[in-house]
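*Asks:* here are the coordinates; sequence isn't available:
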């Protein structure tokens, strides 16, 4: 039955808490998964869901009759909790971050925080793959071969495990309650790229596989990394960090992304490199300059303050407070 799994899942979420605390717990978890992107609650949707929920109430009573809920479950309170979960409001951007968190093994790619365990991600993606698209789930698994979750708002959250998360939104729905154009995009997506779960990743030539890097060398990676730092492009920094690149890698002159960002005054890139990537502030280029020296030379006062605070913190952690040379 459509929605029965979701209702049972709601009954298992922190059943020892009252309704308000259960909703607050879920909202905080969603917020973490969005990496701080937009997330809200739409009360009009909640009231509409509750007023037009005859079938969901019937499913709830059927599930209770078959003892699918924990003992002493209050069905009316449970249904309200379920309707609340149906009324959480996100944007395409925040939904894409949630999908990317699933694709990244439960680690939010924006904050780097581990939100979900690997087992929880695996189990959730398995459910999305088998029943995330309502009664169209079987055909979607056959044609697209990727875990996804749709909503009657016209949204689809698509996950390419270990690669990326995608959010689609187009309101016109098909008879199954899925976005017509969203389904079309997913079909064309896997027809062009080698992402279907059962695609042959070695011998198929008619599809592209962005995961395989044939021509990019380490030298071009360094150039792209430093070019991103020069332009203040945090997205490029994040992409290379997720690919596992050494963010302290320098060019021929020994200049790293932190050198370039400090010299150009890009505070957002500097913060990302020192806070998320934990790069060393002591790396010197061929002329003996550290990133702090570049920030001082080009009079980026804010960057100087940030780097000085970071160096002081590194020295404290290494037990060398007051020293001026690298630990």
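*Replies:* Looks like it arrived, so ask away. All figures in this text were calculated on a predicted structure; none of them were measured in a lab.

*Asks:* hey, let's count contacts and neighbours off CA atoms from now on
*Replies:* Noted.

*Asks:* quick one: the helices in the stretch 151-300 of the chain?
*Replies:* Assigned by DSSP state H, counting those that start in this stretch, the helices in the stretch 151-300 of the chain fall at 180-192, 218-230, 234-242, 257-264, 267-271, 291-297.

*Asks:* here comes the other one, which I'd like you to weigh against the first:
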């Protein structure tokens, strides 16, 4: 997909970059610390295959938690909603994304939703494949189909960095395995999960995935259905209720579109029936969302009235 530079979008980008020094690049995953906090880029992909952009949209970054919405779509397609939601709930939580407290206080030890780490780990445990390598390739094949790009892969440095420091996520897995919520080898689940989070792409590719969800599962590049309409609907609903961590309610009021963020600084938006947005801005706010990306979306909302509400 060709992407044209847009001066109006660049002006909004320049305005949003003014708050870059108010955020901090993620440091708890060592490989993410190296990102330049002044980086900010954005692509907007339309259903007809057109695209506009500003900033260095070819700069690659890892999906991190944005991958949660992709693996959710994949297991829903493979198993159906009844099976999936037997293992993970549908309710928002006001707790941090890596919290263990709701597992301890729930009678079933079932994660509240697929967008928190516990829920995403439960979803990852359902990915098809005989071993971690096959499961990761299965996820990658799906992402490549969504982006219409066979070159998509994961960043080995980030995957290793995450795998060796994911002590809390291992705790979540072992807790859920002890309660019978997940099955299988915890280290294998962790390998798949950390490589899933380390899938690398640029803003244009992320905007195309956003456009797939915005267009009820239709890829804007090929015009083929890559996600069933009902699965796209479920995913967009989770993006609204849980996609921006425990700031999702505020985001729904201020911006009002389905979105998913990651601690690398990525944000994917799916504006229903209109377009997909891919943003990369590494400095994070205290919740874990891109600070400059959030400011850019606030400027979008002021100028273009994005809200679906």
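*Replies:* Structure's in. What do you need? Values in this document were obtained by computation on a predicted structure and should not be read as measured data.

*Asks:* of all the helices of the stretch 151-300 of the first structure, which one is nearest residue 79 of the first structure?
*Replies:* Closest approach to residue 79 of the first structure among these (CA to CA): helix 180-192, 28.9 Å.

*Asks:* give me the buried positions along that closest one.
*Replies:* Applying a neighbour-count criterion of 16 or more other CA atoms under 10 Å, one finds 180, 181, 182, 183, 186, 187, 190, 191 buried in helix 180-192 of the first structure.

*Asks:* how far away is the second one from residue 196 of the first structure?
*Replies:* I take that to be residue 181 of the first structure. Distance of residue 181 of the first structure to residue 196 of the first structure, computed by CA to CA, to the nearest Å: 19 Å.

*Asks:* include distance to residue 16 of the first structure when you put the helices of the stretch 151-300 of the first structure into a markdown table, please.
*Replies:* As requested, the helices of the stretch 151-300 of the first structure are exported to a markdown table (distance: least, CA to CA, whole Å):
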| stretch | distance to residue 16 of the first structure |
| --- | --- |
| helix 180-192 | 38 |
| helix 218-230 | 49 |
| helix 234-242 | 38 |
| helix 257-264 | 48 |
| helix 267-271 | 40 |
| helix 291-297 | 52 |
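
*Asks:* for residue 100 of the first structure, find the nearest of those.
*Replies:* Nearest to residue 100 of the first structure, of all the helices of the stretch 151-300 of the first structure, is helix 234-242, at 11.6 Å by CA to CA.

*Asks:* next, the buried residues of the closest one.
*Replies:* 234, 236, 237, 238, 240, 241.

*Asks:* likewise for stretch 127-136 of the second structure?
*Replies:* Buried residues in stretch 127-136 of the second structure, defined by neighbour count with 16+ other CA under 10 Å: 127, 128, 132, 135, 136.

*Asks:* what residue of the second structure takes the place of residue 141 of the first structure?
*Replies:* Aligned by TM-score structural alignment, residue 141 of the first structure pairs with residue 252 of the second structure.

*Asks:* ok so that match is a helix residue?
*Replies:* Yes. Counting by DSSP: H, G, I helix; E, B strand; the rest coil, residue 252 of the second structure is located in a helix.

*Asks:* would you agree it is in contact with residue 238?
*Replies:* No. In this structure residue 252 of the second structure lies outside contact range of residue 238 using CA atoms under 8 Å: 11.7 Å.
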